[in-house]
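[1] I would like the atomic coordinates for the input below:
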Amino acid sequence: MTEKTTATGTIADLLARSNTFGADPRNTNYAGGNTSAKGTDTDPVTGEVTELLWVKGSGGDLGTLTEKGLAVLRLDRVRALESVYPGVEREDEMVAAFDYCLHGTGGAAPSIDTAMHALVDSAHVDHLHPDAGIALATAAEGERLTRECFGEAVVWVPWRRPGFQLGLDIAAIKRENPQAIGCVLGGHGITAWGESSQEAQENSLRIIAEATAFIERTGTDEPFGAHDTSREALAEAERRAKASALFPVIRGLASTDSSMVGHWTDTEAVHEFLAGRKLAQLAELGTSCPDHFLRTKVKPLVLDLPSDASVEDSVARLKELHETYRSDYTAYYERHADADSPAMRGADPAIVLVPGVGMFSFGADKQTARVAGEFYLNAINVMRGAEAISTYAPIEESEKFRIEYWALEEAKLQRKPKPKPLATRVALVTGGGSGIGKATAERLVAEGACVVIADLNLAGAETVAEELGGPDMAVALHADVSDEDAVVAAVADAVLAFGGLDLIVNNAGLSLSKPLLETTAKDWDLQHDVMARGSFLISRETSRVMIDQAMGGDIIYISSKNSVFAGPNNIAYSATKADQAHQVRLLAAELGSHQIRVNGINPDGVVRGSGIFAGGWGASRAKVYGVEEDKLGEFYAQRTLLRREVLPANVANAVFALTAGDLSHTTGLHIPVDAGVAAAFLR
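    As a prediction, the model looks like this:
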């Protein structure tokens, strides 16, 4: 029966229900599952009342679903597809047929699960991937346990790949079991229904709650086997230190075929799994729910060493296991691929498990890497539940391959926008809370990079990071670049944020404008400690990371035209900038064999937005030149060949030009960004 409500009310109820489900990870995973509602609206062409289906579109997320994320279809046309359905072997063709059933313009593309929602004779239908539900769905005795848990209220549906036939199967179950509120889909998830949005929501949550209670009530205490003390979690400080030491190496291995961003998960649930004696056998079985292994790959790489293994031994073993993993994955692909299969997408692991340390997950951006970890945590929860009440028995490997290399999934990947120039690159910008550093961070994020904003002023750095999109795009760190221990700690924290480092911008600085006889040794030391020593320390510690990654990289020094121009009353600042300029040449020569390019940028007089100029330097320079402080930018512009003021964004543009790929064979270069100061021409 179809609930006769207005379209506006139907959509509002559907979105509210969807957002409620998506707000709680116990109900469904990120971008997993779909919800729908049937209702009526007036056809703008005929003026007739038309029966419609609103259903979450392909790729959407329930927690953030809006009306734009819904596909809207005419129910009479979707139901008519049953008469032309060509059978299971050709059911992928039905997804294209959904396009001929759309109502109106705009909206999301219909997903593979559309048939389930359209064909089930209920006004509201939910298909979710709750951990407790999938635990039942992947238990070896899942059918019996479903009956034991729910009686006749929930019906078991044997595994079938999502598609039109599964929709027909569930529709038949609904007709044949009028007492049922939903079903457990073997190897997959749950589906529930109701004649109102509230009833559907209550039925979905009832299935999840009863499955959860059943597992807790009847399950064993040690579903992962007895605890192995040799693989238990290290103390927090030791755990973080080992994670930061291993992460660049693991990221480099995971990026063998294509560059990846990383995420580290350090939760109790992960460590419980890693310390269980069933770790190896369960990890080898892989995940089951289709949404899981599309993001986590068919199985993880597991380091088979105890928690207290040294970093050196762990690195050596990880490299061995990586080669084995690649061979195994290639063999998996070759076992199941046929002439129509998409090309292998890469043989590197998306999930790496290290006892005592945690889980490392990888993706084409930070969000994807983080979500991959969340999905494997879902898989851990599923394995815990299934092993507690039975034996974990995921779908067959051949079925996993059919979904991982499904033509429909490949088409979805092909529709993704082309990656931005700096996609997958991780940048560290010192002095990133204001001025040139802030502008550089903004440009790098806009071009696809993840950015660590390091600044002595943590509050300023945090503000910039939040403006740039938060933790999936940018993170803030407190960093005194003149303090060796602080630099070591900041680089370790930067590695834990995104998995490693690829692009370093030495920008932190300050300036004191004084003539020689008024310059104290303290003045001299302060300038050199922050810029010369600070750049050296940052370059040294970040180079360790980039060398461990074996992915190459870029180091950019924001030097100054004063590194080659002898300006008045500026001995300490200019000498420090000359030191930085020569560091560029020295490091370019030393790090080239590691494919790390080192270049410099020589700005002049960046007044607007500058933390240095606002902190007193502007007033000092204005006094030297005999101009008003608020006219200093104009003064600098008039002494240039182009008569143009240099802005922070101009320097950021040069950083991008040096690192975006077109200058891939350039190292040891200094680029003037000074609007043309003839006295500073390089020679």
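
[2] Could you use CA atoms for every contact and neighbour count after this?
    Fine.

[3] Let me see the contact set for Asn569.
    Ser513, Lys514, Pro515, Leu516, Val624 (C-alpha atoms under 8 Å, 6 or more residues apart in numbering).

[4] next one: Ile215
    Per C-alpha under 8 Å, 6+ apart, neighbours of Ile215: Ala132, Gly385, Ala388, Ile389.

[5] From the contacts of Asn569, which land in helices?
    By the criterion of DSSP state H, membership of the contacts of Asn569 in helices covers Val624.

[6] Taking the contacts of Asn569, please make a PyMOL selection of just the buried ones.
    Typed into PyMOL, the line below selects the buried ones among the contacts of Asn569, using 16 or more other C-alpha atoms under 10 Å:
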select buried, resi 513+514
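
[7] Taking the contacts of Asn569, tell me the two that lie furthest apart.
    Largest separation among the contacts of Asn569 by C-alpha to C-alpha: Leu516 and Val624, giving 13.7 Å.

[8] and stretch 396-411, which residues are buried?
    Going by 16+ other C-alpha under 10 Å, stretch 396-411 has these buried residues: Glu399, Lys400, Phe401, Ile403, Glu404, Tyr405, Trp406, Leu408, Glu410.

[9] Keep only those of those that are in helices.
    Per DSSP H, the buried residues of stretch 396-411 map to helices at Glu399, Lys400, Phe401, Ile403, Glu404, Leu408, Glu410.

[10] number of nearby residues for the nearest residue to Ser560 once chain neighbours are set aside?
    Sequence neighbours aside, Asn602 is the residue nearest to Ser560 in space, at 3.9 Å (criterion: C-alpha to C-alpha, 6 or more residues apart in numbering). If you count neighbours by other C-alpha atoms under 10 Å, Asn602 ends up with 22.

[11] The structure of the following sequence is requested for comparison with the preceding one:
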Amino acid sequence: MTSGPPPEVAALLARAHRLGADPTVTNYAGGNASAKGRATDPVTGSDTGLMWVKGSGGDLGTLTEDGLAVLRLDRLRALVDVYPGVEREDEMVAAFDHCLYGKGGAAPSIDTAMHGLVDAAHVDHLHPDAGIALACAADGEKLTAECFGDTVAWVPWRRPGFQLGLDIAAVKAAHPRAVGVVLGGHGITAWGETSEECERNAMHIVRGAAAFLAERGRPEPFGPETEGYGPLPEEERRERAAALAPYVRALASQGRPQIGHFTDSATVLDFLARAEHPRLAALGTSCPDHFLRTKVRPLVLDLPPAAPLDEAVARLRELHAEYREEYAAYYARHATADSPAMRGADPAIVLVPGVGMFSFGKDKQTARVAGEFYVNAINVMRGAEAVSSYAPIEEAEKFRIEYWELEEAKLRRMPAPKPLATRVALVTGAGSGIGRAIARRLVAEGACVVVADLNGDNATAVAEELGGPDRAVAVTVDVTDEEQIAAAFRAAVLAFGGVDLVVNNAGISISKPLLETTARDWDLQHDIMARGSFLVSREAARVMTAQGLGGDIVYIASKNAVFAGPNNIAYSATKADQAHQVRLLAAELGEHGIRVNGVNPDGVVRGSGIFAAGWGAQRAATYGIEEEELGAFYARRTLLKREVLPEHVANAVFALTGGDLTHTTGLHVPVDAGVAAAFLR
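    As a prediction, this is how the structure comes out:
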């Protein structure tokens, strides 16, 4: 039986979860919290002072005991005697490793000194919108005094690190009535002798700042609404966003492919409708947690939402070229001989008046969080402009943090991306069987997946099984309906920015002899598979050519596309149609970098939606066997004597799209365990 965490740690985790659950208190993975206590050193048997603090990269709202760094206080505070000064303070991060207690837990973050050097049992460092608004106001020190008197002190801007910890400790010692500080250009820090007192003091600052801004703030801090820049009606707005999304993603992915996120929240739309938004957006964000994820400033379209789509796209391309030039110049202005190489000059945030905000990152969560951070930044600008003027930290300081060697080292520690990272896949018929297996494999390899199926409940269940909206979303679509297909692709580009990989898997099968096959049987199978694949591929090609990032279209055809079997005229004919679509589209779309390939399975019985829906019984009757024997029957007639499962088809899809077959298009891969009569010639 294992005991729970020490009382100090349990209280710390509970406090962290409450603070991290409120986005107005701190943003995702932003801020940190700590607790100090004592334990018996198992080596010496002596009573030892310890500190538990959120480790590097953790998130307060989901913090666990494993996410805490555990340090010896005596050794941590002894670092003051060997501190080489602010010019070499980065060396102190490596020194934290020599202060770890036992295995030490998570890696200590840059803010460890802030917690360890402040003489208080509990410390919270947070990034509340209202607190940062004071921190980024032109006269923030004066406003902080007006708001809090001597209960909250001011610490001028200092890059996070050991010196900032010393600064806060000195300010606390000099202001005995203070329960915390506002950190210029950054956030807040609060403390207390108990966990409850620390949280109460932190919320005193958060709520006090918010109340001050509300009471003292002037109306319309972003200025009057600019005529013609108000939000489009919701349906029209979403249509416009979906039309723009592939083009915007193409711009954001010029340096490296990105996943996108879109929001048309009221906060964003109101900001973009106001006269001051161009000036404020150009000033960029300030809090280090903000601009590390949003870059120093966004790209802002300077056209009203009523502008024609082609005009908006052309202007976005012009602005993107200017953005890249300006970003390269920013890097050149501040880079030194030992600065990390420029990481890319494309924007992470693209703002479109009347429509909303597109944000980008290496995966959906990163893209979504970048957008959330820019919403935080808008709130900060509103608060600062309401009582003063928004005055973020200087550009040179932003560069020092964006290209900080410690941040670069953190990036180097990140695991290598999976083969399909940054790729967005749409799989039809993904609510069961082969489609579900394909969706599972693509997500496992790093892709974001749109689970498309006629059965919306099945699609939703699969999307939830795959990890929810940061990995998979569900759409209900009948592939015989052009508008439903277009709507599915609109949902895909709004969810993830675009589409890179489409799998035509939706299918149905009716097994009958020729004389029993009705025209309806024929039309139904051709409508779903031949016509449906054509419609899906056409919509995919529109998105992929707009993106200019290439792409993959994969048809799940069949062994029956090349093998003539009995009692199967409608199904086999439509599969042959699909097989030739592969060749036709490979020839046509190659110039756009779009590869089109196919997979020819045979006899996928277990887990197959088609077989479970009656096809299995029909084929078993054709062969004169019991339906439960069908899988074994198919296996016996193959060269390898192996049964084909949905996962084997999914493996072939990954082999075609996972990166090694970059020069292959127009190919059909048999997944039939070896059927000589179906060998491709």
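
[12] circling back: now check the residue nearest to Ser560 of structure 1 against structure 2: what is it aligned to?
    Mapped onto structure 2 by TM-score structural alignment, Asn602 of structure 1 lines up with Asn600.

[13] Likewise for Phe681 of structure 1?
    Matched by TM-score structural alignment, Phe681 of structure 1 corresponds to Phe679 in structure 2.

[14] Likewise for Leu15 of structure 1?
    Counting by TM-score structural alignment, the partner of Leu15 of structure 1 is Leu13.

[15] likewise Gly358 of structure 1?
    Checking TM-score structural alignment: Gly358 of structure 1 goes with Gly356.

[16] is it true that its match touches Phe262?
    Yes - under the criterion of C-alpha atoms under 8 Å, Gly356 of structure 2 makes contact with Phe262 at 7.2 Å.

[17] now the residue of structure 1 positioned farthest from its centre: how far from Leu185 of structure 1?
    Distance from the centre of structure 1 peaks at Leu517, with 54.0 Å (C-alpha atoms, centre = their mean). Remark: distance between Leu517 of structure 1 and Leu185 of structure 1 (C-alpha to C-alpha, to the nearest Å) = 82 Å.

[18] what does the top helix by length along structure 2 correspond to over in structure 1?
    Secondary structure of structure 2 per DSSP H: the longest helix is helix 309-334. Mapping helix 309-334 of structure 2 onto structure 1 (TM-score structural alignment) gives residues 311-336.

[19] which parts of that stretch are buried?
    Result for stretch 311-336 of structure 1 [16+ other C-alpha under 10 Å]: buried residues Ser314, Val315, Leu318, Leu321, His322, Tyr325, Arg326, Tyr329, Tyr332, Tyr333.

[20] and what of stretch 474-483 of structure 2?
    Result for stretch 474-483 of structure 2 [16+ other C-alpha under 10 Å]: buried residues Ala474, Val475, Thr476, Val477, Asp478, Val479, Thr480, Asp481.

[21] For Thr267 of structure 2, which non-adjacent residue is spatially closest?
    Val375 (7.0 Å).

[22] do the same with Lys641 of structure 2
    Ala635 (4.8 Å).

[23] For that neighbour, pull up the helix or strand it's in.
    Following DSSP states H and E, one finds Ala635 of structure 2 within helix 630-636.

[24] Show me what the helix or strand following that helix is packed against.
    Per DSSP H and E, the first helix or strand lying C-terminal to helix 630-636 of structure 2 is helix 646-657. Helices and strands touching helix 646-657 of structure 2, by 3 or more C-alpha pairs under 8 Å, 6 or more residues apart in numbering; DSSP states H and E, are helix 433-444, strand 594-601, strand 668-671.

[25] got the angle for the helix or strand following the longest one vs helix 433-444?
    Remark: after helix 433-444 of structure 2, the chain's next helix or strand is strand 448-453, criterion DSSP H and E. Counting by axes from the mean of the first three to the mean of the last three C-alpha atoms, to 10 degrees, strand 448-453 of structure 2 points 170 degrees away from the direction of helix 433-444.
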